[in-house]
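Q: I would like the atomic coordinates for the input below:
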Amino acid sequence: MQLVSMGDSLTLGRGDPDPAGGWIGWSRRLADLLGISAGDVVNTGAEGATAARVAADQLAAVRQLRPDLVVINCGMNDAVQGSPMSTVRTALTELFDWGTRAGALVLMPALPTPSAKLPVSAFRRRRMERWIAEFDELLRADAARGAVVRVEVAPPEAEHLWCDDGIHLNTAGHVRVATVLADTARRLSPAVAASVADRAS
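A: Below you'll find the predicted structure:
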C-alpha cells in the first residue's frame, strides 16, 4: 500500500519536531496509523508551496505512481498571497484528476479559520477569511463531483493546535490531522480497510 503526500510546509511536518532531527508531521503519523512502511510513503511537500507550485513541481515527481491514498494539503500560502482563484482552480483540477486516474482515494484537508495567533492586521485577516471561504466553495464543488474528499481537520476553536506563529500546526495539531485522515481513509478506501484488517489479524 502506498501513500503520496503533496503540499506545503505543513506536509513537510513543520511544527512537529523529531527528536532525531527534522520533522515528523502528519504524513509520517498517518502512515504509522495505517501501517504503511516508510518505503511506501512519498512526501513531496515543500516550504512555501502554493497550489500552482504543487501542480507544477510536485506532480512531476509522482505522476507515474499508482498510490492507494493521496493527501493534498495546500492553500494557506495562496490565502496569504491572495492567489487568483482561477489559478488555484486549474492547479487543483490537475492534481485531483491525476489522483482519480491513478485509482487513489484523494483526500484534502479544508483550510481552517486563520489562527488568532497569526500576526496580521484586521483588514488582512478579513481578506484571508474571504479568500478561504471562496476556496472552500471550490473544494466543496470538487468533492460534490467526486474528485476529492474534503476533510474537516481543525475546528475554529482549536487554537491549541497551532504554533505561536499561527501558521504551522504544533505536534498536537499534526496528531489530530493524521488521526482524522486515517479515520476517513479507513472508512472510504477498501484498500486501506483491507490493509488495516490484515495487520490486525
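Q: for the rest of this, base every contact and every neighbour count on C-alpha atoms.
A: Noted.
Q: ok, now which ones touch residue 141?
A: For residue 141, no residue meets the contact criterion (Cα atoms under 8 Å, 6 or more residues apart in numbering).
Q: quick check: the gap between it and residue 187.
A: According to Cα to Cα, to the nearest Å, residue 141 stands 21 Å off from residue 187.
Q: residue 68 too?
A: Taken as Cα to Cα, the span from residue 68 to residue 187 is 14 Å.
Q: of these two, give the one with the bigger neighbour count.
A: Neighbours around residue 68 and residue 187, counted as other Cα atoms under 10 Å, are more numerous at residue 68. The numbers are 20 against 11.
Q: show me the contacts for the more buried one.
A: By Cα under 8 Å, 6+ apart, the contact set of residue 68 is 1, 2, 3, 103, 104, 105, 191, 192.
Q: list only buried entries from those.
A: Neighbour counting with 16 or more other Cα atoms under 10 Å marks 1, 2, 3, 104, 105, 191, 192 as buried within the contacts of residue 68.
Q: for the comparison step, fold the sequence that follows:
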Amino acid sequence: MCSFAESEDPHCLRAGDSARLLAGHPWRRFAVLGDSVAEGLAEPLPGYSEVQFADRVAHELAATAPGFDYLNLGRRGLRTREVRATQLGPALDFRPDLTLVVCGGNDAFPATYRPDAVDAELRAMVTALRAAGAAVITVGLYNLSYSPSPRVPDWLRPGLRTRMRTLSERTAVIAAELGTLHVNLTAHPAATDPGLFAADGRHVNARGDAIALAETVRVLGAHLAATRPVRMDHV
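A: Modelled structure (predicted):
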C-alpha cells in the first residue's frame, strides 16, 4: 500500500506543472485507441484521483485549449488486431490532431503472443494516423509480471516478464521509426513497485495512472519545448 498521497508522490505532477508544460499547445482534437488501459480500469487508491488515465490526459490538455474535443474509443479485452479493426476507422473519422494508442498487453499476457503480428497492427495504426495529420503517442506498458496478485501465478511470471519486456522494446522501436511521442512506463523507476498494481493482476491502481499521466504530460511538454520557435530576444 502506498504511504503517501498523489500531491506528495515524487513521481507525480505538482500543481501548475501541466499548465506550464502544456501552455500554448496546438492540439484541439484528441482521440484515444486501445484496450482496458485506454478505457480506464485502474483500481481506486486513497489519496489519488479516481479519474482514469486517458481522461486525465484529456482534462489537462483541455484546461489550456479552448474548443478542445475528446474521443475515447478504448474497450477492455481487445487485442491489437481488434483495436485496429474496430477503432482506427472511427478515430480517423474524428479527424484528430493528437492520438494516444495504447494496446498489446492482452496479446503479450498469454504464451501465444506473436510479436511480429502485433508489431504489424501497431505500425499500421500509427502510419494511418500520422498520414492523416495526427501526432501519435505510444506507450511502453508497465510489466504485469511484477504484480503481487495471486491471480498471476508464479509459474507464469518468468515468461510474462519476458513477453511484456519484448512488447515494450518493440513498441519503442516502432515509435522511433515512425516518429511517435513515446511514453516509456516500463523503464520508470516505480515500475517494479508491487504497490503500483491492482488486485486483479491485469491492471495498475490509481497511482499507476497518476504516474502515467505525469510521464505523458512531460513527454508532451518536452516535445512542445523542442518544437517552439526560438525567440530572438532570448538568444
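Q: TM between them?
A: Once superposed, the chains reach a TM-score of 0.81 (TM-score structural alignment, normalised by the length of the first structure), with 188 aligned residues with a Cα RMSD of 2.5 Å.
Q: how much space between the residue nearest the centre of the second structure and residue 153 of the second structure?
A: The centroid of the second structure falls nearest to residue 139 when counting by Cα atoms, centre = their mean (4.5 Å). Residue 139 of the second structure sits at a distance of 25 Å from residue 153 of the second structure (criterion: Cα to Cα).
Q: what's the neighbour count on the closest residue to residue 135 of the second structure other than its chain neighbours?
A: With sequence-adjacent residues excluded and distances taken as Cα to Cα, 6 or more residues apart in numbering, residue 135 of the second structure is closest to residue 98, at 4.7 Å. Residues lying near residue 98 of the second structure (other Cα under 10 Å) number 20.
Q: go on, residue 9 of the first structure?
A: Residue 9 of the first structure: 22 neighbours (other Cα under 10 Å).
Q: tabulate the contacts of residue 68 of the first structure in JSON lines, adding columns for secondary structure and distance to residue 135 of the first structure.
A: As requested, the contacts of residue 68 of the first structure are exported to JSON lines (DSSP: H, G, I helix; E, B strand; the rest coil; distance: Cα to Cα, whole Å):
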{"residue": "1", "secondary structure": "coil", "distance to residue 135 of the first structure": "31"}
{"residue": "2", "secondary structure": "coil", "distance to residue 135 of the first structure": "28"}
{"residue": "3", "secondary structure": "strand", "distance to residue 135 of the first structure": "25"}
{"residue": "103", "secondary structure": "coil", "distance to residue 135 of the first structure": "25"}
{"residue": "104", "secondary structure": "coil", "distance to residue 135 of the first structure": "23"}
{"residue": "105", "secondary structure": "strand", "distance to residue 135 of the first structure": "21"}
{"residue": "191", "secondary structure": "helix", "distance to residue 135 of the first structure": "30"}
{"residue": "192", "secondary structure": "helix", "distance to residue 135 of the first structure": "28"}
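Q: return the member of those nearest to residue 161 of the first structure.
A: Looking at the contacts of residue 68 of the first structure and their distance to residue 161 of the first structure, the nearest is residue 3, at 24.0 Å (Cα to Cα).
Q: which residue in the second structure aligns with the closest one?
A: Counting by TM-score structural alignment, residue 3 of the first structure corresponds to residue 30 in the second structure.
Q: which ones are touching whatever residue of the second structure lines up with residue 45 of the first structure?
A: The alignment partner of residue 45 of the first structure in the second structure, by TM-score structural alignment, is residue 74. Taking Cα under 8 Å, 6+ apart, we find residue 74 of the second structure in contact with 32, 33, 34, 35, 36, 37, 38, 39, 40.
Q: wait, residue 70 of the second structure touches residue 59, no?
A: No. Counting by Cα atoms under 8 Å, residue 70 of the second structure does not reach residue 59; the two are 9.2 Å apart.
Q: which parts of the second structure are strands?
A: Here the second structure has its strands, by DSSP state E, at 29-34, 69-72, 98-102, 135-140, 181-184.
Q: any chance of the ones you listed in CSV, with distance to residue 149 of the second structure too?
A: Listed next are those as CSV, based on distance: least, Cα to Cα, whole Å:
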stretch, distance to residue 149 of the second structure
strand 29-34, 24
strand 69-72, 28
strand 98-102, 23
strand 135-140, 21
strand 181-184, 23
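Q: who touches the nearest residue to residue 164 of the first structure once chain neighbours are set aside in this structure?
A: Counting by Cα to Cα, 6+ apart, residue 117 is the residue found nearest to residue 164 of the first structure once chain neighbours are left out, at 6.2 Å. Listed by Cα under 8 Å, 6+ apart, the contact partners of residue 117 of the first structure are 164, 165, 166.
Q: which of the residues you listed sits closest to residue 59 of the first structure?
A: Of all these, residue 59 of the first structure sits closest to residue 166, with 27.8 Å by Cα to Cα.
Q: tell me which residue of the second structure lines up with the closest one.
A: Mapped onto the second structure by TM-score structural alignment, residue 166 of the first structure lines up with residue 201.
Q: ok, and the closest non-adjacent residue to its match?
A: Distance criterion Cα to Cα, 6+ apart; nearest residue to residue 201 of the second structure, sequence neighbours excluded, is residue 149 at 5.0 Å.
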